[in-house]
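**Q** I'd like to go over a predicted model; first the sequence, then the structure.
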Amino acid sequence: MSTSPEGSTTLSRVRAAYARIEAVDRPEIWIDLRARQEVEAQARAIDERLADGDRLPLAGRLFAAKGNIDVAGLPTTAGCPAYAYHPAADAPVVAGLRAAGALLLGTTNLDQFATGLVGTRSPHGAVRNALDPARISGGSSSGSAVAVALGIVDFALGTDTAGSGRVPAALNGIVGLKPTRGLVPTEGVVPACASLDCVTVFARTLPEAEQALAHMTTGAAPALPGRPGGPWRVAVPPPDQLGAMDEGWAQAYGAAVRRLAAAGAEIRSIDLTPFTEAAAMLYEGAFVAERYTAVGSFVDKLIEEGGEGLDPTVAGIIARARDIPAHRLFADQDRLAVLRGRARSELGDADALLLPTAPGHPTLAEVAADPLGANARLGRFTNSTNLFDLAAVAAPAGEVNGLPFGVMLIGPAYTDERLARIAALLQPAARVAVVGAHLTGGPLNPQLLSLGAVLDRTTTTAPVYRLHALRTTPPKPGLEHVGEGGAAIEAEVWRLPAEGLGRLLSSLPRPMTLGSVELADGTSVPGFLCEPGALGEAEDITAYGGWRAYLDAG
């Protein structure tokens, strides 16, 4: 049988996911959850393909898609049942992930027509926060973010026009990647504002998010002149330009700035004014008219028929956009061009702008009392990103009063990878378990050292593995999780920067995979496993107790 990223079969991971869905009891996450039997059948097929030697980089990874993204076999509703249509094919982003072996569980709830940052504007119910059900999850990609945060799926697709792929990440303590517009196709996505929309990805870690994103893009980004290894230049606004924030949030932001400085980043000041002025234009100006272009005629017709299934706040925003005069749009475009120029001048040669992702985390009751005001406040730092054609990464940066606090790094188009490298500096150090050529003194150990890795300890795995000598150059072993009939295998645990783990994952050659390795003390850490298809002709060397003992005996 095949091993997934968790050291188990894809089928067992699917069963665990459905058990988790039942345990968390959050039906508002989903619009359409696929039948368990159907998903299990696909899981068996993936396991069989892996056993036959197929290369499926995302095998065993479970994901969900926001309900405005086409999934063959499920209706696309954009959070409005009356709008539903049945796509003939997957959106390209979904197709790319499935082709790589990822398995989709269903479509997720959202602020209707992707209009909102709160996660409450849906006839399917408000999506409650993953950690505090009395608070909002953030929107519009609410269901996708909470499905990831609750551990149901490994990653999920969202969309981002004004911050919908970042605000829910911050409020639920996960990662949100908003790529440069055009890197990820939007074909098969119900538009909100077609000229600004992006498909995004949520995951619990940066490496997982980046791995998924690699199978969603249209191709390589244009080559940019750059400084691939830093030291990074990070712009930050003065505290008085952040505006009113929740208690403790300004201090948490200051701590994130200091953490980057301690990691070697050069911190410089920036005038945030052009960013916040442009942010206010997204909904208060004429650009909202594009939302009417997308679904306005449908909304008008449904209102005439009684408005059943329409969220009243969303309907009001879209309907009012119908009457915006054309001259106002041209005036706003001119003003935006001026602000964009000022923003680029302020950024100068900085690699990134560091901001809080949101200024606070409202309760469901607070949003219900002031739906427009609460939403506008949440977009203070995110609304301008797509208007300025920038890339962004949202990442966890600690807690305030027991709830997640998140920041985002914003940079010029096509600096997506650079932003992720800087964001990784904010994350805790990662650990990785090695059992073969990466061991101290081994031929691949310099690869770990080059990533800044430091030996944590020498130990053994739990007695649930078998070790095989692979026919590779250089020689290396394959670790297989078998459960009963396994043995303890010598292992080393190395500590390395979180960004180093991501680079290690992206450079793994076939047949190696990165999965969860159980250690003798009962803990689990990421480590190297092997595709089952490569073990057929490999010698079982488990009896030696480890790779070094096997080499010494030879």
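**A** Yes, it's here. Numbering: from 1, shown residues only.
**Q** contacts, neighbours, all on C-alpha from now
**A** OK.
**Q** and Pro404, that's in a strand?
**A** Yes: membership of Pro404 in a strand is supported by DSSP: H, G, I helix; E, B strand; the rest coil.
**Q** ok, it - contacts?
**A** Residues near Pro404 by Cα atoms under 8 Å, 6 or more residues apart in numbering: 170-173, 396-398.
**Q** helices and strands around the helix or strand where Val338 lies, which ones?
**A** Per DSSP states H and E: Val338 is located in helix 326-347. The helices and strands touching helix 326-347, judged by 3 or more Cα pairs under 8 Å, 6 or more residues apart in numbering; DSSP states H and E, are helix 273-284.
**Q** can you give me the angle the helix it packs on makes with helix 326-347?
**A** 150 degrees (axes from the mean of the first three to the mean of the last three Cα atoms, to 10 degrees).
**Q** try this one next to it:
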Amino acid sequence: MNLSISHLQAQYRAGNLTPTQLVQQLDAEIGEANSYNIWIRRLTLANMLIYAKNLEGKDPASLPLYGIPFAIKDNIDLAGTPTTAACPDFAFTPEKSATVVQKLIDAGAIPVGKTNLDQFATGLVGTRSPYGACKNSINPAYISGGSSAGSAVSVALNMVSFSLGTDTAGSGRVPAAFNNLVGVKPSLGLLSTSGVLPACRTLDCVSIFAKNVADAETVMQVAQEFDADDAYSRHAPNSEVTIGNSFVFGVPSPSQLAFFGNAESAQLFHQAIERLEKVGGKMLEIDFAPFIETAQLLYEGPWVAERYAAIKEFFDAKPETIFPTTYKIISNAVKFNAADTFNAMYKLKALQHKAEAVWLDIDVLVTPTAGTIYTIAEVQADPVQTNTNLGYYTNFMNLLDMAAIAVPTGFYSNGIGFGITISAPAFSDSALLNLAKKL
């Protein structure tokens, strides 16, 4: 079934399909099997029909997401459905949906279920879950990427039209690359995080997975809005950032590119650069050092204490219920004191100042979304270092207040997707989407 938003809209408006028919067909096609470990909890047919029947009799043209099925990462609340964050003992059932989820439902979207993730959104691999390691949609021996693992795979396997993830360190971009999807990491505060379980509250954002840029843009237009109840929500500026037909894109200098022994990644990145040049881009090598140093702060600095703060009471009371690698990472929070935190903030401010200078010469920054890809077995054998490698091009993004879009640009010989991330300072979201459409 073609689940692109434009196709479903056309079918609804022509009278060839109803939301009830769509839900019934989807439920039958998805079935009860969960061999890719995508779902933590899928809505029953009866539950999905409630949403579908609420749309019957309404004009399909009156709602931008009329009858569009979507999945929700299970650290984002859906009213009446447990939120687990991939930790069964942590589960609670919210009375109301996260603000962004409710906006999508109000626009006509139909939730299909809650998806698997690296526990407490801590990881870029998709394997740190008691619900099973999420498998890559193209080659199940490989990782899906994380932490928004099931959200990405549900879109890639045509179970939903789009999905919501979160992105603190790359969780909305790495799974997009590995599953041949578009992954939008909005500017911080552009989409509400009310009703989202924090990982690092000062750095979290809700992300979007879709099969194409047009669908991602449609969802973004519905989802974004200032939320007075979210202390970290921000108003988008009135002036819109634009990127012209001719633009300068920065890439790390050759000595600063890291592919972790994967020569194929280097070749695929070179091919992506050629595509950018064909659509009007001019490449400029930049000093990537401030970005690398910033990335190291996220897990090696006191920001890991934010992860502890988010679940402190539960973490202290039931440590034995937490996934071992997740526990090891979050327990590092106790190493840092208040002085360490301020010193790290001073260092970050200095790095932000250095990074700002880059934008005097370039319009966008372009990097691989991930420098390599691993099998599930490889990650399980070395869970921390493999994850660290995957964050090389992603961990700095929110600390430097940037917007980004991960775009698929090729495939490895093993079939796994490869992609690049195009990024720019905050609130360049629309400009990045427009540029991504050209690729």
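**A** Thanks, I have it. Note that this is a predicted model, so its numbers are computed, not measured.
**Q** before we move on, back to that, just the ones in strands from the contacts of Pro404 of structure 1, please.
**A** 396-398 (DSSP state E).
**Q** TSV for the contacts of Pro404 of structure 1, including neighbour count and distance to Arg503 of structure 1?
**A** Shown next, in TSV, are the contacts of Pro404 of structure 1 (neighbours: other Cα atoms under 10 Å; distance: Cα to Cα, whole Å):
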residue	neighbour count	distance to Arg503 of structure 1
Ala170	29	24
Leu171	30	27
Asn172	27	25
Gly173	27	22
Pro396	25	19
Ala397	24	21
Gly398	18	23
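**Q** Per the alignment, Asn434 of structure 2 pairs with which residue of structure 1?
**A** For Asn434 of structure 2, the aligned residue in structure 1 is Arg421 (criterion: TM-score structural alignment).
**Q** who touches its match in this structure?
**A** Arg421 of structure 1 is in contact with Glu499, counting by Cα under 8 Å, 6+ apart.
**Q** cool, and Ala221 of structure 1?
**A** 183, 414.
**Q** Where in structure 1 does stretch 333-349 of structure 2 align, residue-wise?
**A** The counterpart of stretch 333-349 of structure 2 in structure 1, using TM-score structural alignment, spans residues 321-337.
**Q** residues in contact with the strand or helix carrying Ser163 of structure 2?
**A** Take DSSP H and E as the rule and Ser163 of structure 2 turns out to sit in strand 162-166. For strand 162-166 of structure 2, contacts defined as Cα under 8 Å, 6+ apart pick out 69-73, 121, 147-148, 151-152, 154-155, 171-172, 204-211, 215-216.
**Q** Going along the chain, name the strands of the stretch 151-300 of structure 2.
**A** In the stretch 151-300 of structure 2, the strands defined using DSSP state E, counting those that start in this stretch lie at 162-166, 182-185, 206-210, 247-252, 281-286.
**Q** Tell me which residue is most central in structure 1.
**A** Nearest to the geometric centre of structure 1 sits Phe202, at 2.2 Å (Cα atoms, centre = their mean).
**Q** any idea what that one aligns with in structure 2?
**A** By TM-score structural alignment, Phe202 of structure 1 lines up with Phe209.
**Q** where's the nearest residue to Glu308 of structure 1 once chain neighbours are set aside relative to Ile31 of structure 1, distance?
**A** Nearest residue to Glu308 of structure 1 in three dimensions, chain neighbours excluded: Leu302, at 7.3 Å (Cα to Cα, 6 or more residues apart in numbering). Distance, Leu302 of structure 1 to Ile31 of structure 1, using Cα to Cα, to the nearest Å: 20 Å.
**Q** Neighbour count: these two, which is higher?
**A** Neighbours of Leu302 of structure 1 and Ile31, each counted by other Cα atoms under 10 Å, are more numerous for Ile31; the result is 24 against 17.
**Q** Please say which position in structure 2 the more buried one maps to.
**A** So Ile31 of structure 1 corresponds to Ile40, using TM-score structural alignment.
**Q** how much space is there between that match and Phe178 of structure 2?
**A** Ile40 of structure 2 is 21 Å from Phe178 of structure 2, by Cα to Cα.
**Q** Check Leu78 of structure 2 too.
**A** The gap separating Leu78 of structure 2 from Phe178 of structure 2 is 27 Å, by Cα to Cα.
**Q** What of Arg42 of structure 2?
**A** With distances taken as Cα to Cα, Arg42 of structure 2 is found 23 Å from Phe178 of structure 2.
**Q** What about the closest residue to Arg128 of structure 2 other than its chain neighbours, how many residues nearby?
**A** Of all residues not flanking Arg128 of structure 2 in the chain, Asp118 sits nearest, at 4.6 Å (Cα to Cα, 6+ apart). The local packing of Asp118 of structure 2 (other Cα under 10 Å) involves 30 other residues.
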